[in-house]
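K.L.:
A predicted structure for the sequence below; I have some questions about it.
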Amino acid sequence: MGMTPRLEFRQSQSLTLTPQLMQSIRLLQLSHLELNAFVEAELQRNPLLEREDGTEASDADIEFPERPLELSAYEDTVDHADRIQSADSIASSYDTEVENVFPEQASQEAQGTGQSQWTERGGLAEGGEAPDIDQFVAARPSLADHLTDQIGMMLTDPADRLIARFLTDSLDEAGYLTTEIETVAEQLGAPLAAVEAVLKTIQNCDPPGVFARDVRECLAIQLRDKDRLDPLMERLLDHLDLLAAHDMVGLARAVGADREDLLDMLAELRQLDPKPGRAFEVGMVEAVVPDVFVREANGGGWVIELNADILPRVLVNRTYYATVTKKTRDAAEKTFLTDCLATANWLAKSLDQRAQTILKVAAEIVKQQDGFLLHGIAHLRPMTLKMVADAIDMHESTVSRVTSNKYLSTPRGLFEMKYFFTTALGSSTGEAEHSAEAVRHRIRQLIEGEKPADILSDDTIAQMLQKEQGIEVARRTVAKYREGMHISSSVIRRRQKRAALASVR
C-alpha cells in the first residue's frame, strides 16, 4: 500500500483549561482575606467594576439644579455679599483644592491661629470625624531595636559594634543565637577571640538570657544575673536530659543533692524564662472568621448560611460601558472596554459560583457529620474527599480546594472544614468504622483518667479500645496518635506523677 498525502477532517472532544477557568479554580482555594485583596485589585484595574454596598440612592442623595438667583439693583449692591459662596464650596464644585483656585486664600488660612489649625487637623472639625485612636498608640519595639539601644552604650569600638549588630541579626524569635560564632568570624573576617569577647559582653543585655546558643546557656545566664549559679546548679544544668525524662532518682544522684535541695533548685528553674525573646514578638494575631454558619433549625435539622459580611460583591456598570463605547472611536480603546466587560462578567459569575460551591460542600459535610454536631467528637464519622465529591457530583480536587482555608461555625465550636475529613479504623464487631479523630479523643480521655499507680501502656490502651468499642488498632498506631498529641510515653508519665506526688508530700 502506497503512502500518499491527503486531507482529512476529524471531529474530537478535548478539555482545555482556559485562563479564566484556571482563575475560577484558583478563586475556590483562596481565603476570604485573599479573595477580598484579589477583588480590590480588580476594582482598581477594571473601570466597569464597582463594589456593591447594598445601598440605594434616596431622594435626599439626588442633587437637583438650583434656580439662578434674580437680584434687584439694591440686592446686587448691598445684600449680594451675604449670598456669595465660600471658597471651599467653589473649589468643591470644580473638584479641586482651595489653593488651586484661590492661592491667596490658602496663604491667609496658613497664617491663622494655632487653635484653628488644630481644629482642622487633629480635632473634631466641623462635619469631620474623630481621629482613630490607633494612630496615637506607640509602636512596640522589636527585640533587635531593644538590644541595639543597649549595645550602643556597652560597646564603643566600631568594629565591636559591627560584630554585635551581626549577632543581633542572627537571633531567632526566642532570642537564641542561630549562627555559629566560627561562621560569624569567617564571614566578617574578624578574629574568633574578638567575636567571643563581644558575645560575652552583649549576653549581659536585657532581657537576661538573650544571645544564648542553647537552653542550658540561656538558663545559666539568667541564674548568673540573679547570682544563683553555684556548682550544684551548674551540675543540674549539665543533666537537663534527666530532668526532661523526669528521672528524679538519677538526677539527684548526678547532681549530688538530697531530695529537698533538688526540689528547691527545680523551683528556681521554673521561675526562669527559656525563651526570653518572646516578650518582643510583634506578629499580628488575626482572628479566625467563619465562612459558613451552622445552627439548629426550630423544627429539627440544620440551617446553613454563608457569612455575607466577608463575601465581596461586585456589580458590572453596563450603563457606563454603553456610554463610553458610543463616544470612543479608537479601536484599541474599544478592545480594552470589551476585555474589561468580559472580565467583569466573569468575576461576578465566578464569585457567585464560588459561594454556591462552598455552601454545597458545607451542606454535605453537615449532613454526613450530623452525629458529631448533636453528640460530640465521639460520634465523628470517618469521611474522605471522595465521599463528599460523589455525593454532590464534583471532583475530589474541587472539594479539596473548597475546604482549604475555610472555617465552619457550629454549635460545637469553630472548625476548619479539613477537620471533618479523617481516616477510618476498622471495627471487629462489623459495625460502622470509627474515625481516627474520635479514636485520638478516646486515647486522650483514657490517659487523662489514669491513676498514678496504674499508668496505661500503649498495649493496654489498644486492648481497652478493642474491648470497649471494638476498635481494631495496633500498639504502634496508639503510639503514633499519642505522640501526635504530644503526650509522653507511659514510662515518663509514671515518673511525672511520682514526682508530683513526692512534691505534694
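P.N.:
Received it, and whenever you're ready, just let me know what you need.
K.L.:
going by C-alpha atoms from here, please, whenever you check contacts or count neighbours.
P.N.:
OK.
K.L.:
okay, buried residues for stretch 457-475 please.
P.N.:
457-458, 461-466, 470-473 (16 or more other Cα atoms under 10 Å).
K.L.:
cool, and stretch 291-302?
P.N.:
So stretch 291-302, judged by 16+ other Cα under 10 Å, has buried residues 291-294, 302.
K.L.:
kindly report the same for stretch 495-505.
P.N.:
Of all the residues in stretch 495-505, those buried under the rule 16+ other Cα under 10 Å are 495-499.
K.L.:
name the element residue 196 belongs to?
P.N.:
helix 192-202 (DSSP states H and E).
K.L.:
and the most centrally placed residue in the chain, helix, strand or coil?
P.N.:
What sits nearest the mean C-alpha location of the chain, by Cα atoms, centre = their mean, is residue 286, with 5.2 Å. Assigned with DSSP: H, G, I helix; E, B strand; the rest coil, residue 286 falls in the coil class.
K.L.:
ok, and here's another one to check against it:
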Amino acid sequence: MALTPKLVLRQSQSLVMTPQLMQAIKLLQLSSLDLAAYVDKELEQNPLLERHEQAPEAPVRGEEAPEPAAWEDPAPGSRAEIESRLGTDFGNVFPDDAPQAAERAPAAERPEPGDWSGMGAGSASAGEGADLEAYVAERPTLGDHLERQLMLAVGDPTDRAIGQHLVDLIDAAGYLREPLDDIAERLGAPLDRVERVLGVIQTFEPTGIGARSLSECLAIQLRELNRFDPAMQALVDNLELVARRDLASLRKLCGVDAEDLADMLDEIRRLDPKPGHAFGSEVVQAVAPDVTVRAAPDGSWIVELVADSLPRVLVNQTYYAKVARSAKSDTEKTFLTECLQTANWLTRSLEQRARTILKVATEIVRQQDGFLAYGVAHLKPLNLRMIADAIGMHESTVSRVTANKYVATPRGVFELKYFFTAAIASADGGDAHSAEAVRHRIRAMIDAESPDDILSDDTIVKRLHDSGVEIARRTVAKYREGLRIPSSVQRRREKQSAHRPA
C-alpha cells in the first residue's frame, strides 16, 4: 500500500476552556475577601469600571439580582459633583456635630485658615479618612522578643550568631524541634558550644522557651520556681503515665503519697506547656458569612445574600463613549474594546456568581431543614450530587460554590461544606443517618456518663444500634478519636481522680 499525502475532513466536538471561562470558574470559588481583592485589582487596571457605592438589596429565595446599570455622571450641583470637583469626601463628617466640635475646641488647637499641617494622612485634602491602622500598636513577635534579650545576654559575636540561628529555629509554641547535632554540623561549631548558647536562651522570658520536649519545658519552669526536686523530676520524666492517669505507678516512682502526688499534679497543670504562644500570635479574623438564613413567620426559611460580601461594579458607558470618539490609532481602539469586554464580562460574572451561590444555599437549606429547626441530631446525609441534581448544575460547580463560603443561621455560622456528611445505614432499614449526627450522639453519650458507669466503645455501639444506627466498633473509635475524646480507661481514671475527696 503506497503512502501518499491526502486531505481528510473530520467533524468532532471538544470543550475549549477560553480565558474568560477559566476566570469565571476561578471567580466562583473565591471567598468574599479574595473576591474583594480581585475586584479592587480590576478597578485599578480597567478605566471603564466604577465601584457602585450603594449596596443593592440582597436577593431573597432565589430572586435574581438586578442587572448592572450604566454609570452616570453626577448631577450638576449635587454632593457627588461637588466632591468630585474639590477632590474631597465629606462622608465622614457629621453635619450636626462638626460645628459644635469646632466651637468646643480651644483656640490654640483650631487650625488656621489654609493650615492643614495638623491633619494626619488621609485628611480632607487627600479625599480619604484617617488611617487608623497607623495608630495601632505593633504586637512584638516571639523572635523579636528573644533577639532583644540575646543582644543583652551574649557579647561574643560567634555565640551571638549561634544564638540568632537558634532563635530563628524556635517555632511558634516556643520549642526547638531540630536536633542540636544537625545544627552544630550545619554551623560548623562544636556541639558543646551550641548547647551552652541554648542554655543561655533557655533562661530568657517567657520561661520554658527553647525546650526540645515537653518534659524539658516543664523542667525549666520548675527550676525557675525552685520546685524541681527529685520527686518532681521523676514526675516530669514520666509524663506518659500522667496522660494515662496511672496514679499508682506515679506514686511508686516519685516516692510520695496520694496527697503529695495530687499537689504535684496541680502544680504541673499551672505551668505553660506552650510558652511561645504568648507572643506573635496571629490575629484571628472573624468569618464573614456570604449567606444568611432566618426564620419566616410561616415556618419556612428565608435565604438571603449578604450585601457586604457582594462587590458591585458598573460599566462607565459615558466615559467609554467620550474616549472612543477621541481614539485615533488602532492600538487605542483595541485597548478600549478589550477594556469594555472585560468590564461587561466582570459585571455578568459577579451577578452569575451571586445567583449560583443563592441557588445552592437555598437547596442546602431545603435539604437540611431538620438541622435548622431541631439541631445537629437531625442533620441528614448529603452529598454534592444530590444538590447538583436538584438544581440542575454540574457536581464540580456545586463543589466550587461551597468552597470558602459561609452561612449564618440561627444555630451559628457554618461553612457550606459542613452540611455535606457521609451516610450511615439504619439498623431497621429506614432512612440513613448523617455521620455528623452520629458523632453528636457519641459526644452526648460520653458527656452524660457518670464516673461509676464509663461507656466502652462496645457499649456505645450497642446503644446506637438500639436507637437505629448500624455502625461498627472501629467507626465509633475513629469518631471518638476525631472528637479528641480519650478511651474509656483514661476517662475512668480522670473522672475518678476528679471526684476523689481532697
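P.N.:
Thanks, I have it. Quick caveat: nothing in here was measured; it's all calculated off a predicted structure.
K.L.:
other SSEs contacting the helix holding residue 196 of the first structure?
P.N.:
helix 143-154, helix 158-169, helix 181-188 (3 or more Cα pairs under 8 Å, 6 or more residues apart in numbering; DSSP states H and E).
K.L.:
if we use 7 Å, what do you get?
P.N.:
Contacts defined by 3 or more Cα pairs under 7 Å, 6 or more residues apart in numbering; DSSP states H and E place helix 192-202 of the first structure against helix 158-169, helix 181-188.
K.L.:
give the burial count for residue 181 of the first structure, as a bare number.
P.N.:
For residue 181 of the first structure, the neighbour count with other Cα atoms under 10 Å is 17.
K.L.:
now it. Nearest residue, chain neighbours left out?
P.N.:
In this structure, residue 181 of the first structure finds its nearest non-sequential neighbour in residue 195, 6.8 Å apart by Cα to Cα, 6 or more residues apart in numbering.
K.L.:
residues contacting that neighbour?
P.N.:
163, 181, 185 (Cα atoms under 7 Å, 6 or more residues apart in numbering).
K.L.:
and the helix or strand containing residue 446 of the second structure, how far out from the chain middle?
P.N.:
Element membership of residue 446 of the second structure [criterion: DSSP H and E] is helix 435-448. Computed by Cα atoms, centre = their mean, to the nearest Å, the separation of helix 435-448 of the second structure from the middle of its chain amounts to 26 Å.
K.L.:
please apply the same query to stretch 306-323 of the second structure.
P.N.:
30 Å.
K.L.:
now that stretch: buried residues?
P.N.:
For stretch 306-323 of the second structure, by 16+ other Cα under 10 Å, it's 306-307, 309-317, 320.
K.L.:
could you identify the helix or strand that succeeds whichever strand or helix holds residue 27 of the second structure?
P.N.:
Assigned by DSSP H and E, residue 27 of the second structure belongs to helix 19-28. Toward the C-terminus, helix 19-28 of the second structure is succeeded by helix 32-45 as the next helix or strand (DSSP H and E).
K.L.:
what about that following helix, how far off from the first structure?
P.N.:
After superposition onto the first structure, the mean distance of helix 32-45 of the second structure to its aligned counterpart is 0.6 Å, using mean Cα distance after the TM-score superposition for the first structure.
K.L.:
contacts for that helix?
P.N.:
For helix 32-45 of the second structure, the external contacting residues (Cα under 7 Å, 6+ apart) are 49-50, 309, 311.
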